[in-house]
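*Asks:* coords please:
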Amino acid sequence: MDDSRKLPRRVVASVIAAGIMSFSGVVVESSMNVTFPSLMREFGIDTATVQWITTGYLLVLSVIIPMSSYLRRRFTMRALFVAGASCFLAGTLTAALAPVFPVLLAGRLVQGVGTGVALPLMFNIILEQVPRKNMGLMIGIANFITSTAPAIGPSLGGFLVSILSWRAVFWVLVPLVAASFALGAACIRQSTTSGRPSLDVCGLIMLAVGFASFIFAANSASSAGWASPSVLGLFVVAAAAIALFCRHSLATPGALLNVRVLRDPVFALSVAGILLVQFCTLGLAFLIPNYAQLSLGIDAFTAGCLLVPGCIAGALQAPLSGIVYDRFGAGLSIIGGCVVTLASTILFFAFAPTLTGPLIVLFFVLYSLGKGANLPGNMTNGLAHLPIEHNPDGNAIVNTVQQLAGAIGTVFVSTIVASAQAIDPAHMANATAAGTQQAFLLVVVFAAAEAVCAALIFGAFKNRTRSVR
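*Replies:* Below you'll find the model as predicted:
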């Protein structure tokens, strides 16, 4: 797209419409975690059953998001948005009115289809229709839209459950989704021609088997243990299915996803950085409320609120980092963000035995500011480095990686904490603090690995890096 063009208002409205859909999907996902006790009581189900509200949703996303490249080539953006919004609205109403748990679960799965369409669509609109000079800003705004959801979700869910019921979580989304539907239907337009490519059914099955096995293994590991034969078997199946898909993709024209884009070192390192920072984020999102409740004796609602200032700070940082990216290039936002995230995770580890509520808020704000800089920067820089015709594949890979990080992020750290608690169950507060410090060390390792990825991008592959396409 020509750099001299101004950013059309219609495009901004299109991004906002798709962003509201993505925001709604993340809000309801994080809100539902708070409603699990209420759902268990009302429907007479156990923890393993109610967990399908999250697991089933992730499974749908893990199938739909990799299909986004094919869907983008096959259908117009407006048609995709209308279909995704219709699915999300239908799923929301189904869940809100559900008389039994299977109907509620069905509604969540249909919601997953809508979110799986809307999330990559938002970034595809940006990549195809936003002028190059505004690319960083708009990706930052897209990250701002979706980053505010984790801050709102738990507090919103707890508030609504306390004064109304879990059904209110769905009802409050109906007018928001309806407004998104109207805005997107009016503003979203096509900038490229669509065709009639055939669906790579074989590749889709391989990916579905691989991701489903991976998610099941991650969910089972916390209870059965990482060395459990069933868990190891599922991981083997996942690895084999994904390896077969990669081989299939390299040999098949028109494959579901073109994995050749990962041969580009800058894009591959950017994807690795995104995976690592998402792991750190989800790990901290589990560790902080858990530590606050079990070691500091803070109530659940207040413990969840400890994350809110950081989430808001990170969300506000995202568009600011986009402006920095557009004006000064990728290095400042990515390297600077990595330094801040690494420093904040080291502070969490160093102060773990004496953490207080104010310190937690301060350190998490620092972490979120770093993440708000490097995550949009990595995404923009990695995608901008690909040829424009490969952007849909790159976008699908980036969004899929983030969902997989969501599936496994809390499993690693929760296993470490649970192991420490099992050693000294009589002193739960001290055992939780010890396990949390060990888990913080793992988060530090992943933050350091992310910094290494950034250093390689702007070191070994500096001459291959460009800030815009």
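
*Asks:* Only C-alpha atoms from now on, for both contacts and neighbour counts.
*Replies:* Will do.

*Asks:* Kindly confirm whether my reading is correct that residue 181 touches residue 84.
*Replies:* No - using CA atoms under 8 Å, residue 181 is not in contact with residue 84, being 9.3 Å away.

*Asks:* between the two, who's got more neighbours?
*Replies:* Using other CA atoms under 10 Å as the criterion, residue 181 and residue 84 rank with residue 84 on top: 26 against 22.

*Asks:* thinking that one is in contact with residue 118, fair?
*Replies:* Yes - between residue 84 and residue 118 there is a contact at 6.2 Å, judged by CA under 8 Å.

*Asks:* Pull the contacting residues for residue 52.
*Replies:* Residue 52 sits next to residue 105 when contact means CA atoms under 8 Å, 6 or more residues apart in numbering.

*Asks:* Residue 153 contacts residue 25, doesn't it?
*Replies:* No - contact criterion CA under 8 Å: residue 153 and residue 25 do not qualify, at 10.1 Å.

*Asks:* what do the two both touch?
*Replies:* If you check residue 153 and residue 25 against CA under 8 Å, 6+ apart, no residue is contacted by both.

*Asks:* before we go on, could you also do this sequence so I can check it against the first one:
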Amino acid sequence: MKEKTIRLIPAVLATGIMSFSGVLIETAMNVTFPTLIHQFGLSTALVQWVTTIYLLIISIMVPFANYLLKNYSIRHLFIAANLFFIAGLIIDFWSPSFSVLLLGRLFQGVSTGIALPLMFHIILNFTPMHKRGTMMGVGTLTTSIAPAIGPTYGGLLTSALSWHYIFLFLVPVLCVSMIIGLVTIPEMTIKKTTKLDFLGLLGVGLLFSGLLLFLNQLGSWLSLIPLLIGLAGTALFYHQANRAEYPLVRLAVLKNETFRLFLFGFLVCQFLLLGISFVLPNFLQIILGKDAFVSGLVMLPGAAVGAILAPISGRVLDSVGPKKPILFGLTFATIGWIGLTILLKSPVLLGFFAGHVFYMIGIGFAYSNMMTAGMNQLSEKDYGDGNTLFNTLQQFSGAVATAIVATIINLAQIHQGNFRQGTVLGSQLSLLFLLILLIIIFAATIIHFKKKA
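*Replies:* Below you'll find the model as predicted:
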């Protein structure tokens, strides 16, 4: 019945284009930071709010989308998300000030916060189990490859025209997405089964905004205020998740040990993707004196490799299970990341090319398969909650990663008293911090598969 009501591949393509555009523009703006700092007179810590406010809105919207998917048709949600995105693009193309730029990013965050869970909702509910790995690979491709393509796209337009055109050139892409979706996603009757947990949504908002403000003000005693707000939001959300009749997210799925492991591993991969998309382009511009286009171009070969491997790795999982592709991927990712960390001390442009390609081979095999392996542990009734946790924490972890590396670099610049030397030190410390997270998840995954064996 389900397969007859929706044309699966073009429907995933339509939502995937929107999700891809959302994640693409997220990292496309990273290479514009030096330009924005100069144009608007901003600090490194302040300019990264172009990315942070966007990821914050997504983090709040994804749990809300779990409610929306249970109460509104996927066709209506698709149309709403597309219109929000187009509105945000037009606002940012026109934006004469930093505050207006942030307003447009807010609109785009609302759209992507609906589009991402909508895409995985379609995959999980309309794809046969024996093809799920492949389709999840295609879906996750949007969130794993776009961060690497984004800097090239943003750098090319910033160098050739202006950062404003990063937004304009995506308007026709979103129009194509709209047309495909209108043709392939039919109207479906939805039986409303839940009520909106307003207190839970408030808790999510306080949690994410408080913690992100805390990370952005790290090093100042004023950071304690947003930290307390974040902790209060965490307490409120946790209370509602366990006590409310219709919670935004049921946290019972976290009792599954395998689901928890692959969720954490997936988030570490997201940390790496967003961290390197911030560190590497800015390092190349500030230290090596490259322009925004070259800085983005360095990440393009790795992006191409990851794009090819994402669906292929899903097919491998469908054939042989999760162990081999995930461990293979984590091995390559670790080797590539170590290479990138070492190169920051004695930078060689071709070395950055090679290290990023090596690392993206690993991401191509591990990233989407971790989500698939985690979701396969759940029953169908828990897909919505599992999907929400993956997508919410994915976006929040991206915001956290960006905030942490920006804070580390900013503090190093202040501590060194020399902008260039501080950038080198901060970049090294940032990649070292992320390397430790990667090694932890690598070790935990090895132990998990040994136990299962």
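
*Asks:* Look at residue 153 and residue 25 of the first structure and report which has more neighbours.
*Replies:* In this view residue 153 of the first structure and residue 25 are compared by other CA under 10 Å, and residue 25 has more residues nearby, 28 against 25.

*Asks:* Now the equivalent of that one over in the second structure: which helix or strand?
*Replies:* When the second structure is aligned by TM-score structural alignment, the residue opposite residue 25 of the first structure is residue 22. Using DSSP states H and E, residue 22 of the second structure sits in helix 8-28.

*Asks:* Does anything pack onto the helix or strand just after that helix? Which helices or strands?
*Replies:* Using DSSP H and E, the helix or strand that follows helix 8-28 of the second structure in sequence is helix 33-40. Packing contacts for helix 33-40 of the second structure, counted by 3 or more CA pairs under 8 Å, 6 or more residues apart in numbering; DSSP states H and E, involve helix 44-47.

*Asks:* Need the residues that contact the helix it packs on.
*Replies:* 33, 36, 37, 216, 403, 406, 407, 410.

*Asks:* Wait, the fourth one touches residue 401, no?
*Replies:* No - between residue 216 of the second structure and residue 401 there is no contact, the gap being 11.2 Å when judged by CA under 8 Å.

*Asks:* These two: who's more crowded?
*Replies:* residue 401 (26 against 23).

*Asks:* Would you map the strands across the stretch 51-200 of the first structure?
*Replies:* Assigned by DSSP state E, counting those that start in this stretch, the strands in the stretch 51-200 of the first structure number zero.

*Asks:* give me the number of residues near the nearest residue to residue 205 of the second structure once chain neighbours are set aside?
*Replies:* Excluding its sequence neighbours, the residue lying closest to residue 205 of the second structure (CA to CA, 6 or more residues apart in numbering) is residue 60, at 5.8 Å. Counted with other CA under 10 Å, residues neighbouring residue 60 of the second structure total 26.

*Asks:* Quick one: map residue 60 of the second structure onto the first structure.
*Replies:* Mapped onto the first structure by TM-score structural alignment, residue 60 of the second structure lines up with residue 63.

*Asks:* got it, and residue 85 of the second structure?
*Replies:* Using TM-score structural alignment, residue 85 of the second structure sits opposite residue 88 in the first structure.

*Asks:* Please verify my assumption that that match contacts residue 117.
*Replies:* No - using CA under 8 Å, residue 88 of the first structure is not in contact with residue 117, being 9.7 Å away.

*Asks:* Stretch 144-153 of the second structure maps to which residues in the first structure?
*Replies:* With TM-score structural alignment as the criterion, stretch 144-153 of the second structure aligns to 147-156.

*Asks:* Tell me the mean distance between that stretch and the second structure once they are aligned.
*Replies:* Once fitted to the second structure, stretch 147-156 of the first structure is off its aligned match by 2.6 Å on average (mean CA distance after the TM-score superposition for the first structure).

*Asks:* all helices of the stretch 251-400 of the first structure, in order?
*Replies:* All helices of the stretch 251-400 of the first structure, identified by DSSP state H, counting those that start in this stretch, fall at 265-294, 300-305, 308-328, 330-350, 357-384, 391-423.
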